[in-house]
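> Predicted model follows, preceded by the sequence.
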Amino acid sequence: MFQDRTDAGRQLAAQLQKLPLENVVVLAIPRGGLPLGAIVAKTLNAPLDVALSKKIGHPFNKEYAIGAVSMDDIILNDIPTIDKTYIREETERIREKLRKRYDQYYQNFAPLNLKGKTVIIVDDGVATGNTIKLTAQMVHKSQPLQTIVAIPVAPRGAVKNMESSNYIDEVICLKSPDNFYAVGQFYREFGEVSDQEAIQILEASRKMSSS
């Protein structure tokens, strides 16, 4: 059980400090991953950025990722029964959200160059691993040196799912409980991170790494 995202971020950072890492970029999944990502970035003396991609949920189960969309790319699992109109409409809806987030998160900064870097993808927890796998696949197109996933909690099946990816070199997961229902059950405090809070965390981390 983690007290809150700050506690989880500290524990995650302590675990990552044990690894021989160089040229690190921390890529947080907004919004919940940003409080943890900021702590990891500060601990590792690395810059922080966000992964601006979002899953496409199955039409009958929105939590189940059938693909992921970025500002200029899309990755889909091979599910022939999904209506193409649904994919097209969901893609445009998601991209509209991502464009708004891009305008919010990159007012005075540009996205970091990931080529040749050790990219650490951080989130506050994972339920299935599908979204992280798709995010890692998108990161791979930027030619990183390696991609590491760092999360406080995920069920064992999700960890195995992520470890099966050709685009993820290592998965660091602090807890893999048997009775997993939702990420929030493993936090005493798990309030929503607002857009304003997320932007403040990201800007503070950028100022710290550039000073």
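Okay, I see it.
> only C-alpha atoms for contact and neighbour calcs from this point on.
Will do.
> Distance from stretch 174-182 to the middle of the chain?
Computed by CA atoms, centre = their mean, to the nearest Å, the chain-centroid distance of stretch 174-182 equals 18 Å.
> Check which residues of the host helix or strand of residue 95 are buried.
Using DSSP states H and E, residue 95 sits in helix 84-105. Residues 87, 90, 91, 94, 95, 98, 102, 105 are the ones in helix 84-105 that count as buried (16 or more other CA atoms under 10 Å).
> ok, the fifth one touching residue 73?
In other words, residue 95. No - when contacts are counted by CA atoms under 8 Å, residue 95 is not listed as touching residue 73 (9.7 Å).
> In this structure, where's the longest strand?
In the chain, taking DSSP state E as the definition, the longest strand is strand 61-70.
> the inter-axis angle of that one versus helix 84-105?
60 degrees (axes from the mean of the first three to the mean of the last three CA atoms, to 10 degrees).
> Make sure residue 175 is actually in contact with residue 158.
No - using CA under 8 Å, residue 175 is not in contact with residue 158, being 11.7 Å away.
> Neighbour count: the two, which is higher?
A side-by-side neighbour count of residue 175 and residue 158, using other CA atoms under 10 Å, places residue 158 first with 18 against 15.
> Give the residue farthest from the middle of the protein.
For the chain, the residue at maximal distance from the C-alpha centroid (CA atoms, centre = their mean) is residue 81, at 27.8 Å.
> could you list every residue that touches the residue nearest to the spatial centre of the chain?
The residue lying closest to the centre of the chain (CA atoms, centre = their mean) is residue 29, at 3.0 Å. For residue 29, the contact set (CA atoms under 8 Å, 6 or more residues apart in numbering) comprises 50, 51, 52, 121, 122, 123.
> Determine the set of other helices and strands touching the helix or strand containing the fourth one.
When you say that, I think you mean residue 121. Assessed by DSSP H and E, residue 121 sits inside strand 118-122. Contact here means 3 or more CA pairs under 8 Å, 6 or more residues apart in numbering; DSSP states H and E; on that basis strand 118-122 packs against strand 24-28, helix 34-43, strand 146-153.
> Below is structure B, check it against A:
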Amino acid sequence: MPWNRPAGRGARRAATVRLPYTDRSEAGRVLAARLATMGLDGAVVLALPRGGVPVGYEIARHLEATLDVLVTRKIGYPPQPELGVGAIAEGGAPVFDEGLLARLGLRADDLAPTVEAERAELDRRVTAYRRGRPLPPVAGRPVIVVDDGLATGGTARAAVRAVRGRGPSRLVLAVPVGAAETVRSLEAEVDDLVVPVAPWDFQAVGQWYRDFGQLGDADVTAWLERAGRPGGGPADGPAEPGRA
């Protein structure tokens, strides 16, 4: 089910997308084509590292927009860290899945040590990726938050709430693919939601890509340097860093 919900105009079907995507760069170009028609002049593209950065690079390049990262961290259930019970984004408060916490018999206060550890890792990544630079100013400007896919949507929710607190003129969440239920649950969080494909048979983000290799910190910084950060229009670059 393709999904593209500009604010105030309801849902509409986008052009058919051929899946799986070749890689994150192709997915970014598909998103860029949709975003280019939405009047987002002067936008800031904030990509969620690591996987959202090559997607965001293509969007910023095609829209001649500023690209930077917005660092997020999943808050895991301590006995089973892969189970996300919440997330945190730089500049924002922790966002928890209250229903899941209730089922697990937990309160947010019980996760204070986990949140502290994730904040420390978040701060490390901010330093590694941005090297002391602050986030670009977003107040009064359109902001496009980008990731490579939506599974549970926890980190995306934390990200858009953190950005909303900075006063953008328009807040867009753009991802190449997302679980249909998750996409619907995020509609109220943003002004525009752009998701070309939102299947109900969603198991993992990686199933919708031929090349879904893991990215490291060096890949993220390489994409940002290629984009000419901290400002200005990104220049054309070669294939994804770390790819053959």
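In hand now; what should we look at? Remember, predicted model here, so these are calculated numbers, not experimental data.
> Give the aligned equivalent of residue 154 of structure 1 in structure 2.
Matched across to structure 2, residue 154 of structure 1 falls on residue 178, judged by TM-score structural alignment.
> What is the burial count for that match?
31.
> What of residue 201 of structure 2?
Residues lying near residue 201 of structure 2 (other CA under 10 Å) number 8.
> thinking again about what came up before, taking strand 24-28 as reference, get the angle to the helix or strand just after the strand holding residue 121 of structure 1.
For strand 118-122 of structure 1, the following helix or strand on the C-terminal side (DSSP H and E) is helix 130-140. Orientation check (the same axes, to 10 degrees): helix 130-140 of structure 1 against strand 24-28 gives 140 degrees.
> Run the angle between helix 130-140 of structure 1 and strand 146-153 for me.
Using the same axes, to 10 degrees: helix 130-140 of structure 1 against strand 146-153 is 160 degrees.
> which helices and strands does helix 130-140 of structure 1 pack with?
Secondary-structure packing of helix 130-140 of structure 1 (3+ CA pairs under 8 Å, 6+ apart): strand 53-58, strand 61-70, strand 146-153, helix 156-163.
> what's the closest of the ones you listed to residue 211 of structure 1?
Closest approach to residue 211 of structure 1 among those is made by strand 146-153 (25.9 Å; CA to CA).
> For that closest one, which outside residues touch it?
If you take CA under 8 Å, 6+ apart as the criterion, strand 146-153 of structure 1 is touched by 8-9, 11-12, 116-126, 132, 136, 140, 167-177, 183, 186.
> Please pick the buried ones from these.
Of the contacts of strand 146-153 of structure 1, these count as buried by 16+ other CA under 10 Å: 8-9, 11-12, 117-126, 132, 136, 140, 167-168, 170-174, 183, 186.
> tell me, how many neighbours does the aligned residue in structure 1 for residue 65 of structure 2 end up with?
By TM-score structural alignment, residue 65 of structure 2 lines up with residue 46 in structure 1. By the criterion of other CA under 10 Å, residue 46 of structure 1 has 19 neighbours.
> Please apply the same query to the one 3 residues further on.
Using other CA under 10 Å, residue 49 of structure 1 has 27 neighbouring residues.
> Quick check: the gap between it and residue 134 of structure 1.
Between residue 49 of structure 1 and residue 134 of structure 1 the computed distance is 17 Å (CA to CA, to the nearest Å).
> counterpart of residue 181 of structure 1 in structure 2?
Using TM-score structural alignment, residue 181 of structure 1 pairs with residue 203 in structure 2.
> Just to be sure, its match is in a helix?
No - using DSSP: H, G, I helix; E, B strand; the rest coil, the assignment for residue 203 of structure 2 is coil, not a helix.
> Contacts only, for it.
So residue 203 of structure 2 contacts 151, 179 (CA under 8 Å, 6+ apart).
> what separates it from residue 116 of structure 2, distance-wise?
Distance from residue 203 of structure 2 to residue 116 of structure 2, counting by CA to CA: 30 Å.
> do residue 165 of structure 2 as well
21 Å.
> does residue 74 of structure 1 really touch residue 55, like I thought?
No - applying CA under 8 Å as the test, residue 74 of structure 1 and residue 55 come out as separate, 9.6 Å apart.
> which residues are in contact with both of these two?
67, 68.
> Mind checking which of the two has more residues around it?
Taking other CA under 10 Å, residue 74 of structure 1 and residue 55 do not tie; residue 55 has more neighbours (25 against 16).
> can you pull the contacts of the more buried one?
65, 66, 67, 68, 69, 131.
> now with 10 Å?
Applying CA atoms under 10 Å, 6 or more residues apart in numbering to residue 55 of structure 1 gives the contacts 62-70, 74-76, 90-91, 94, 130-132, 134-135.
> Leaving out sequence neighbours, find the closest residue to it.
Nearest non-adjacent residue to residue 55 of structure 1, counting by CA to CA, 6 or more residues apart in numbering: residue 68, 4.1 Å away.
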